[in-house]
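In: Generate a structure from the sequence data that follows.
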Amino acid sequence: MGQFGMGQPVRRVEDQRFVTGQGRYTDDISLPNQAYALVLRSPYAHATIKGIDATDALALPGALAVLTAADVKAAGLKPLMTPIKLKNRDGSPMVVVPRLLLAEDTVRYVGDAVALVIAEDLATARDMLDTVMVDYEDHPAIVETARAVEPGVPQVYPEAPGNICFDWGSGQPEAVEAAFAKAAKTARVRLINNRLISHAMEPRNAIGDIDADGRLTLYTSSQGVHDLQEVFADEVFGLPREKLRVVTPDVGGGFGTKIFPYPEQALVLLAAQKLGRPVKWTGERSDSSQADAHGRDNVTEAAVAMDADGKFLALSVDTIANLGGTLSPYGPFIPTLAGTMMLTGVYAIPCASVRVRGVFTHTAPVDAYRGAGRPEAAYVIERLVEEAARVTGLSSAEIRRRNFIPAAAMPYKTALGQTYDSGDFNQTLTEALRLGDLDGFEARRAASAAKGKLRGIGLSSYIEACAGGSPEDARLVMDAGGKVTIFIGTQSNGQGHATAYGQLAADALGLDIAEVTMVQGDTDRIRTGGGTGGSRSVPIGGVAVTRAAEALIEKGKRLAAHLLEAATADVEFAEGRFTIVGTDRSVGLTEVAAKAKAGQVPDGETPELDGDGRFKPPAATFPNGTHIVELEVDPDTGGVTLERYIVVDDFGAVVNPLMLAGQVHGGIAQGAGQALIEEAAYDPESGQLLTGSFMDYGMPRADLLPQIEFHLRNVPCTTNPLGIKGAGEAGAIGAPPAVINALIEALRPYGITHIDMPATPHKIWRAIQAAQVKAAAE
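Out: Model prediction:
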């Protein structure tokens, strides 16, 4: 293994370009004769559109067009549709509603797109937004998740009575009922998994262009160009795919939110068609807050049945999942098939029953956000296990140890149908507890008390499923100068793909990583691609890269045999050279590539040194680990300070430990942010978004977290040829329950057993005041 090979802490090769301002993002692209577009959004959560008058807007100097739903219909464009078709528990189909590119007669959330204004410059486009007159008839709205199913609340769609999109279930409800009937003890929780806005550094954006032959090009920040090409060409515009090129340059963060297609991407293409020139839309932070797909927003009631020794007998989970005012493409998938199979967590639970009701509300659509269903599942089971510890009187560690799936039981099929291939959950817990110095905790608690502070310690033992599903293809091409280009259909959003793939290719080919470059994000240059999501890029794309490198070497052997006048079987490859076995006759990789480019290849071979690789995972990977949080609470203010954060993870084989740590740190920041400060809140009376800017939405900052103590205790993965388990979402999965469990431990002297996320200082202070009043009354 060279200095750039698998397992080496190589510094990211992208960073020099990024930190010196040499990145090229969609907003950096300006095309000749480019026009500018802005979206007119609804100020109402629920209203009828009685009319739109664009006369004054179009009279402004520099105004070019105002597109409405009538223009979309006239052009024959189709709406965005979810590919997810769930069955209800009674076997009937879920309610499917289209996501309109522009609202037709009704708006269903604040920020719903009503019109696209286009002008010669941005200033004129802003003036046009102010002068397009829309006649709205305002109606009552429902924004609260649990109340959406109550009788008498406003209905979002007439075809979805009770606001129910689907009533889905899985598991063994009869067995669960029987287990609860005979249980010695039960633990129950009611949890809110708060709504979040991903707020990537780079807002969403799109540029539509058209050439003289009518071929369209979409430039957009995304997590994969091929899915967008398929949706917009096949489904929305009804075009052959070769008539639409999709390009994604550098991306400033995705977090799941940029996986799916959005109306604005179709609208700029339609605008380019109508005007015959490029049209650019760059979202602002208000667009992100109002119209990006939000994340989470579940209300869950869960219970676990136990025998007299605290062994789990059965799990019951009932969730109401907010889908928003229309269906984002994967919205129905996230709270059902994406996450519920992980609800049993790392525990040997004989039977489980799950019910999920997806509900419409007058809020922004909800879809995948870092972890996409698995953080929700981990939060449910880890908060429930903590409640089980309280009910039984066992410690947090002991209740887990009594119920862990043993390492010797792998592979293990859970009650919800997931088969874990590997993992030693007791190992990560034991190591985390050792690092956390639990023996010294009471002394630290006493020291905090002497300062008038409350101290708590809490943990979570998480597992998630990722890096399964669709295949990925990679192509490696070496030029005559010995430089290798990787062509691959994943899409880096800041994770460091060029480094990780470069390490794998450089290691296989015996090159310096500086000789390897990567091409992503262009449907004209890359044939296929599954994009980036679900921590799939390195576990799946990385295997494809190694296989492409192996194919390049095999072709190189054939070319070298031709050059050396030997049999291919007699040629071996090592350290960048092809050698005839048992001789000193050899030729270097670069020379073979140069000779190939010059046409010196045997019959039947293309004049290029290249290789193609593909990998389709047979199953998911299952990263897991233990998070331990120690914190202080100021009872006078409710303020929380995270004092220590320890995580021990099992990610299988590691490509780059430096980048891996960065992924974990980022996920923990988002998870701790959700636990303590982040929430997309709507006013229940008006339906207005109350957290539409950073003045009101609590973003994690540097002072939220202590130095994260990151450790690995890896068990090789058996479902991935490289042994890699996905790691991009793990931090966001383990953090929320660990933080809340630690908080509840700190508040235990007040008899407080639960606080919903986000546990803001005000919420904590109110809980303390209520507990003190209750204690005084008793």
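In: From now on I want contacts and neighbour counts done on CA atoms only, so please keep to that.
Out: Will do.
In: Tell me which stretches of the stretch 451-600 of the chain form helices.
Out: Taking DSSP state H, counting those that start in this stretch as the test, the helices found in the stretch 451-600 of the chain are 497-509, 542-564, 589-597.
In: What is the burial count for the residue lying closest to residue 259 once chain neighbours are set aside?
Out: Spatial nearest neighbour of residue 259, excluding adjacent residues (C-alpha to C-alpha, 6 or more residues apart in numbering): residue 223 at 4.8 Å. Neighbour count of residue 223, defined by other C-alpha atoms under 10 Å: 28.
In: before we move on, what about the one 5 residues further on?
Out: Counted by other C-alpha under 10 Å, the residues lying close to residue 228 total 26.
In: Validate this expectation: residue 272 resides in a helix.
Out: Yes: looking at residue 272 with DSSP: H, G, I helix; E, B strand; the rest coil, it is inside a helix.
In: who's in contact with it?
Out: By C-alpha atoms under 8 Å, 6 or more residues apart in numbering, the residues touching residue 272 are 208-210, 278-279.
In: what ranges do the strands span in the stretch 451-600 of the chain?
Out: Along the stretch 451-600 of the chain, counting by DSSP state E, counting those that start in this stretch, strands occupy 454-463, 472-478, 484-488, 516-519, 571-574, 577-580, 586-588.
In: ok, back up a step: among the contacts of residue 272, which are located in strands?
Out: Those of those mapping onto strands are 208-210, 279, per DSSP state E.
In: Among the residues you listed, find me the one that's closest to residue 294.
Out: residue 208 (24.9 Å; C-alpha to C-alpha).
In: Next, find the distance separating that closest one from residue 696.
Out: Residue 208 is 33 Å from residue 696, where distance means C-alpha to C-alpha, to the nearest Å.
In: Check residue 452 too.
Out: In this view, residue 452 and residue 696 are 30 Å apart by C-alpha to C-alpha.
In: do the same with residue 174
Out: 46 Å.
In: Please name the spatially closest residue to residue 126 (chain neighbours excluded).
Out: residue 38 (7.3 Å).
In: Same question for residue 767.
Out: residue 752 (7.5 Å).
In: wait, doesn't that neighbour sit right on residue 772?
Out: No: the pair residue 752 / residue 772 is not scored as a contact, 10.4 Å apart, by C-alpha atoms under 8 Å.
In: who's more crowded, those two?
Out: residue 752 (17 against 14).
In: what about the more buried one, which SS state?
Out: Relying on three-state DSSP, one would call residue 752 coil.
In: Contact partners for it?
Out: 744, 767-768, 771.
In: can I get the residues you listed in TSV with neighbour count and secondary structure?
Out: TSV is the format used below for the contacts of residue 752 (neighbours: other C-alpha atoms under 10 Å; DSSP: H, G, I helix; E, B strand; the rest coil):
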residue	neighbour count	secondary structure
744	21	helix
767	20	helix
768	21	helix
771	17	helix
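In: Following up with a second sequence; could you model it the same way so I can compare the two?
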Amino acid sequence: MNVVTPFEGIGASVRRKEDLRFLSGRGQYTDDLNRQGQTWAHILRSPHPHARIRGIDTRAASAMPGVLAVFTGKDMAEAGVGGLPCGWLIHNKDGSPMAEPPHPVLAVDKVRHVGDPVAVVVAETRAQARDAAEAIAVDYEVLPAAATMAQALAPGAPQLHEGAPGNLCYDWHIGDKAVVDAAFARAHKVATLELVNNRLVPNAMEPRAAIGEYDRGTGDYTLWTTSQNPHVIRLLMGANVLHIPESRLRVIAPDVGGGFGSKIYHYAEEAIVTWASGRVERPVKWTADRVESFMSDAHGRDHVTKAELALDQDGKILALRVSTLANMGAYLSTFAPCIPTYLYATLLAGVYTTPAIYCEVKAVFTNTVPVDAYRGAGRPEATYLLERLMDVAAAETGIDRIELRRRNFIRPDQFPYQTPVALQYDSGNYHATLDQALQAADWAGFEARRAEAKRRGRLRGIGVSTYIEACGIAPSAVVGSLGARAGLYEVGTIRVHPTGSVTVLTGAHSHGQGHETTFAQLVADKLGVPVAQVEVVHGDTGKVPFGMGTYGSRSLAVGGSAMMKAMDKIIAKGKRIAAHLMEASVEDIEFERGEFRVAGTDKKKTLTEISVAAYVPHNYPIEELEPGLEETAFYDPKNFTFPAGCHVAEVEIDPETGRTQVVNFTAVDDVGRVINPMIVEGQVQGGVAQGIGQALLERCVYDENGQLLSGSMMDYTMPRADDLPPVGVATHTTLCTHNPLGVKGCGEVGAIGSPPAVINAVVDALKEYGVRHVEMPATPERIWQIINANRPRMAAE
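Out: Predicted coordinates for the structure are as follows:
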């Protein structure tokens, strides 16, 4: 066996192994799969945001060519199919549980948003299923709709669910209100800001798809699906919806083309095709088209917030007070309740020594698509609020915005640092990332660039964002006490084959992050096996021990740590085998770079020799050890990890059109130990692209009656190549102190730090117009209106 070179291990920019098949069109996504005897499903969806179903006539559809079956919500309910479960329980201020109304797989009595599934047609072809669905006659009694949180909370508002009076899901809080109020009473200055975190549509490259297959011979079900966590789908769907024992249900998530959180949840379509396959006794396939995705995939963000920051005469933060309305949409998606609470309010200290914080969150049901985690999930909302508020506070106090941040940073010697909102940060150096970013962005030379832009008739601005996030959500006991209905550990199995090559089985799942390369690098670094000889297996509940999937930048911090523990077991067993083969004491065996050595001698055995001995145990301590060389470990984190950093955006605005162009962007992030710098750079750049999209372009819009206006790529503006600048990426490392790799996570940092940096730059560019705040997205129309509304005032001055 060739020993790995140092350039393949931790810290090396190894080219992604998986890209050969992806870039050559050899990937295998769910829609690429076709099962023998396969049929197609088409789902009829409600055109109304709110209506009572008085009846469904499926007779004409059932008689159409190729149709095998038509099912309604009543059919599924009569068959004992349960509703989609919610995975996190939140309690109200008074300790009572949140409202948790039923979420039927197919609507039974009412529809509650445009796109709510009403019936499913199973036919021989996709076209036949679609044609038959158009023949289904649904008798709707259209009801008034509440499309916004203001409408839903208004007196006399239309009620979405009987079990949620006033359309309120929960009224939650965190922090000590009395202490915060007292701090505000003695404040020298108070900065106040009301803002909106706009609703987003995830738009992964690959639309969702699912294939359900029932095996008549065994009674087993298999679901192929575009999922970030197949084990969780098996658990939720099997136990709560279809009531199938886990031994009879296999969930496979093959290659997945992007997710950004939108493929974490258990969706109705997964249960529909699995259940329908048992009824028609043939495989049933469904693939969303892009328009369908806009009204069936969970949306992201959608907060309305009032925030206040109290400061003393020296600009030191005394307290923060926040009141947020969070849109849940029409139903509770799998993890929706925890996003505006434990993944948002607990991050409101940011990177600052904020002595007291009080936050209250009201979650509201509206006649819109359900809202759940989207890249960052609560942390972008917290960072946007805090970093916009810091700039407002700088203007209020007259203190330079960089200086104000420096005065309030948590210092390196203050770690571990306990915030007033539950979290304890273990490590960081926020001064260092700020200094590095300012230098890389040439902050000092900006005013010269502003003057040059003004000569060209452009408005130029620069903005900064110093952020923190929480990743690797943990530990299980803590999140369980906070309402999580699942554990948040991860599993790793290391299988060393007789020839010394290695298979890694992980509960983490890749949907574009490069896991097959990064995880192989861990093995290369730890066991000395070349990357090319490491196979990574994921996404199949029939092969992988129970794992919790990928989200919250947990893959390395949690999944990688489980692998490290399993490799420690491999090495420990290998040392015992080596000691026997070389007639030495186990305590004298050292392992490094794929070789077991007897300390102080030239005796050695390679990992391959040890693995051969384990699988061909002719000379083996059989009375002490079982044959084989395979180990499994579970890792339950001791704490969150806390990536942090500084992003700097520079923009130019054309005052005649309102168009904003991001001309420079610098990101300096502390993601802990960097395993593959090239992959980190790509992850950060991708997140920044999404953050710029939210800041300047993207917004999901409903009209006052609940109709989705931005329901296609014609109406929803995604960032394109010419909307994005070159993104300079650098890292500054402080190690996580509580996982064996020292990693923190990098998948979401770009989307967290970038929106406030861009909006702060836009406000800076417009400061001569007296602009204090600009809502996202800062579209050309919005900016043009702001400029023209303020031109008379400027002329008067």
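In: just to revisit the earlier point, nearest to residue 633 of structure 1 among the helices of the stretch 451-600 of structure 1 would be which one?
Out: Residue 633 of structure 1 lies closest to helix 497-509 among the helices of the stretch 451-600 of structure 1, at 39.6 Å (C-alpha to C-alpha).
In: quick one, that closest one and helix 542-564 angle?
Out: Put simply, helix 497-509 of structure 1 runs at 40 degrees to helix 542-564, going by axes from the mean of the first three to the mean of the last three C-alpha atoms, to 10 degrees.
In: Please point out which parts of helix 497-509 of structure 1 sit buried.
Out: Buried residues in helix 497-509 of structure 1, counting neighbours by 16 or more other C-alpha atoms under 10 Å, are found at 497-509.
In: so that helix matches what in structure 2?
Out: Under TM-score structural alignment, the match for helix 497-509 of structure 1 in structure 2 covers residues 515-527.
In: ok, and what's touching the matching stretch?
Out: 4, 6, 8-10, 14-18, 509-510, 529-531, 534-536, 560, 564, 567, 571, 592-594, 607, 675-676.
In: What of stretch 130-143 of structure 1?
Out: Here stretch 130-143 of structure 1 makes contact (C-alpha under 8 Å, 6+ apart) with 44-57, 148, 153-156, 361-363, 682-687.
In: from the chain's centre, how far out does the lengthiest strand in structure 1 sit?
Out: The longest strand of structure 1 (DSSP E) is strand 312-324. Centroid separation between strand 312-324 of structure 1 and its chain, computed with C-alpha atoms, centre = their mean, to the nearest Å, is 21 Å.
In: so it corresponds to what in structure 2?
Out: The alignment of strand 312-324 of structure 1 onto structure 2 (TM-score structural alignment) spans residues 317-329.
In: got it, and stretch 607-621 of structure 1?
Out: The aligned range for stretch 607-621 of structure 1 is 627-641, by TM-score structural alignment.
In: To which residue of structure 1 is residue 561 of structure 2 aligned?
Out: Per TM-score structural alignment, residue 561 of structure 2 is aligned with residue 543.
In: any idea how far its match lies from residue 725 of structure 1?
Out: 12 Å.
In: Could you do residue 25 of structure 1 as well?
Out: 30 Å.
In: Give me the more crowded residue out of the two.
Out: residue 725 (32 against 17).
In: OK, contacts around the counterpart of the more buried one in structure 2?
Out: Taking TM-score structural alignment, residue 725 of structure 1 has residue 744 as its aligned residue in structure 2. Neighbouring residues of residue 744 of structure 2 by C-alpha under 8 Å, 6+ apart: 471-472, 556-557, 641-643, 670-673, 735-736.
In: State the helix or strand in which residue 380 of structure 1 lies.
Out: helix 374-392 (DSSP states H and E).
In: what span of structure 2 lines up against the following helix or strand past that helix?
Out: Once the chain leaves helix 374-392 of structure 1, the next helix or strand it forms, by DSSP H and E, is helix 396-403. With TM-score structural alignment applied, helix 396-403 of structure 1 matches the range 401-408 in structure 2.
In: cool, and stretch 414-431 of structure 1?
Out: Counting by TM-score structural alignment, stretch 414-431 of structure 1 falls onto residues 419-436 of structure 2.
In: From one end of the matching stretch to the other, what's the distance?
Out: 25 Å.
In: Tell me the buried residues in that stretch?
Out: For stretch 419-436 of structure 2, using 16+ other C-alpha under 10 Å, the buried residues are 419-421, 423-434, 436.
In: picking up where we left off before, any idea how far the closest residue in space to the match of residue 561 of structure 2 that isn't next to it in sequence is from residue 98 of structure 1?
Out: In space, and not counting its chain neighbours, residue 543 of structure 1 is closest to residue 615: 6.2 Å by C-alpha to C-alpha, 6+ apart. Taking C-alpha to C-alpha as the measure, residue 615 of structure 1 falls 34 Å from residue 98 of structure 1.
In: same deal with residue 343 of structure 1?
Out: With C-alpha to C-alpha as the criterion, residue 343 of structure 1 and residue 98 of structure 1 are 30 Å apart.
In: ok, these two, which is more surrounded?
Out: residue 343 (29 against 14).
In: show me what contacts the aligned partner of that one in structure 2?
Out: In structure 2, residue 343 of structure 1 lines up with residue 348, judged by TM-score structural alignment. Going by C-alpha under 8 Å, 6+ apart, residue 348 of structure 2 touches 357, 382-383, 386, 421.
In: Quick one: the strands in the stretch 101-250 of structure 1, in order.
Out: 106-107, 113-119, 133-138, 164-171, 185-193, 205-210, 216-220, 244-247.
In: between those, which gets nearest to residue 702 of structure 1?
Out: strand 185-193 (23.5 Å).
In: Return the mean post-superposition distance for that closest one against structure 2.
Out: Once fitted to structure 2, strand 185-193 of structure 1 is off its aligned match by 0.5 Å on average (mean C-alpha distance after the TM-score superposition for structure 1).
In: I would like the range of structure 2 that aligns with that strand, please.
Out: The aligned range for strand 185-193 of structure 1 is 189-197, by TM-score structural alignment.
In: Look up how far residue 596 of structure 2 lies from the residue lying farthest from the centre of structure 2.
Out: Distance to the chain centre peaks in structure 2 at residue 583, reaching 51.5 Å (criterion: C-alpha atoms, centre = their mean). Note on residue 583 of structure 2: its distance to residue 596 of structure 2, by C-alpha to C-alpha, is 13 Å.
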